[in-house]
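> Fold the following for me, if possible:
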Amino acid sequence: MNGSSLLSAFGALAVLVVTFAESGLLIVGFFLPGDTLLFPAGVLCATGAAHGGSGLSLWQVMVCAAVGACVGAQVGYYIGRRGGRAMLARSHSVRLKEVVTRGEELLARYGQRKAILIGRFIPMVRTVLGPVAGVLEVPAKTYTLWQVVAGIAWSQSLVLLGYWLGAEVPGVDNYLLPLVALVVVVSFLPVLLQRRRRN
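Next up is the predicted model:
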């Protein structure tokens, strides 16, 4: 089920559940559309308002996105703190281990605050950064403050970008799939650039 279908079926509740799961439930989070849900949600809020209502309210989407992102990241941190190291040791997923390594590198290279801010904007890394921060025993106060700042900045910027585009460009909702694909490509650019530097 893609982002638009989720929004049609469940409205702002889909935003809350998906951002929560993607931000903190590790393996489950890899398969959920974070960027691909928030951006079209913003577009649909704008175009729905222009056409008499889509059932999506901008303020509800923004609140659900922020709450889901921040609470999910905090749950992920406590999962990592309580049993993340054992869970990662048992995992046979090469992809998961690569992303965890990326999260560890971010923390080592940029320090805790910058890594938490930057990691939120990188797909897959945002899913593991909370558990990795918990495993590495980043202080709870530091993690909580900066993940809330990052979670709000990430979620609100994507929703508002979609809303602005939906309000300013007539008929943009007819091109949601190519736009979402563009958002995904832009989101993955930091990962691709990092891999290129390594090679």
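> okay, CA-based contacts and neighbour counts for the rest of this
OK.
> Next, the buried residues of the strand or helix carrying residue 66.
Here residue 66 sits within helix 58-79, counting by DSSP states H and E. Within helix 58-79, the residues scored as buried using 16 or more other Cα atoms under 10 Å are 58, 60-79.
> one more, for comparison:
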Amino acid sequence: MDLMQFFDMILHVDKTLGVLLAEYGTYVYIVLFAIVFCETGLVVLFFFPGDTLLFIAGAFCATGEMSYPLLMALLIVAAITGNTLNYYIGEAVGQRMFTNNYRWLNKDALHRTHNFFEKHGGKTIILARFVPVVRTFAPFVAGVSDMTHWRFQLYNVTGAVLWVTSLVTAGYFFGNIPIVRNHLTEIVIVGVSVALVPLALGGLYKFGRKVLSR
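Here you go, the predicted model:
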């Protein structure tokens, strides 16, 4: 198997995890750890699968082909450390923005972003876990905005545990039901919509209050 074939299998892991298990056996745990770590830790790899990977991996745990407790532990660690790396990369970038006088940079906007993450960043970090793409950029933005370390890690760990536990467990119990497995993409889209709707409604509510109070 060449590198391009392997990379294609990673991008479509919801359909190829069985092949990866047959090809690499227990090394699949390392592959899955790397996928989750890279998706959450490197903004350039935001397109890596996340939700579908956790769900399908949970389904393979139900058949006994993978260890449920081992998978849970590894993926939680991957999600926490990935977000942490992303945060530190964002912090390194952010420090230069705060200390250097870039003409193109609106420092007031940067300070407002910092204040937002100090006030509302906790729920943002947690909810972002369940929204593809957003979960990759949220820790980076938290780092850029200089969100305090302890607050970030508190919600980072909470979000990682909730994300991995809920999706792997859902896959464990429902992943081998044919109708669920055959419509996984649609289910993920519905799940993302459910996560986004409260955020959108909350934003509209706050915006409406500001407009009416003027």
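> matching residues in the second structure for the helix holding residue 66 of the first structure?
Matched against the second structure by TM-score structural alignment, helix 58-79 of the first structure falls on residues 68-89.
> Show me what that stretch is in contact with.
Residues outside stretch 68-89 of the second structure that contact it (Cα atoms under 8 Å, 6 or more residues apart in numbering) are 29, 32-34, 36-43, 58, 61-62, 136, 139-144, 153, 156-157, 160-161, 164-165, 168.
> residue boundaries of the helices in the first structure?
Remark: helices assigned in the first structure by DSSP state H are 3-10, 12-24, 35-50, 58-79, 85-90, 94-119, 125-135, 140-168, 176-198.
> Deepest-packed of those helices, please.
helix 125-135 (a mean of 29; mean count of other Cα atoms under 10 Å).
> Where in the second structure does that helix fall?
Mapped onto the second structure using TM-score structural alignment, helix 125-135 of the first structure spans residues 134-144.
> what about that stretch, how far off from the first structure?
When the first structure is overlaid, stretch 134-144 of the second structure sits 0.6 Å from its aligned residues on average, using mean Cα distance after the TM-score superposition for the first structure.
> Chain neighbours aside, what residue packs nearest to the residue nearest the centre of the first structure?
The first structure has residue 34 as the residue nearest its centroid, 4.5 Å off, counting by Cα atoms, centre = their mean. Using Cα to Cα, 6 or more residues apart in numbering and skipping the chain neighbours, the partner closest in space to residue 34 of the first structure is residue 19 (5.9 Å).
> what's near enough to touch residue 151 of the second structure?
Residue 151 of the second structure makes contact with 118, 122 under the criterion Cα under 8 Å, 6+ apart.
> With residue 172 of the second structure as the reference, measure out to it.
Distance, residue 151 of the second structure to residue 172 of the second structure, by Cα to Cα, to the nearest Å: 32 Å.
> Stretch 49-59 of the second structure maps to which residues in the first structure?
If you align by TM-score structural alignment, stretch 49-59 of the second structure falls on residues 33-43 of the first structure.
> Please list the residues outside that stretch that contact it.
Contacts of stretch 33-43 of the first structure (Cα under 8 Å, 6+ apart): 2-4, 7, 15, 18-19, 22, 56, 58, 61, 65, 155, 158-167, 172-173, 176, 180-181, 183-184.
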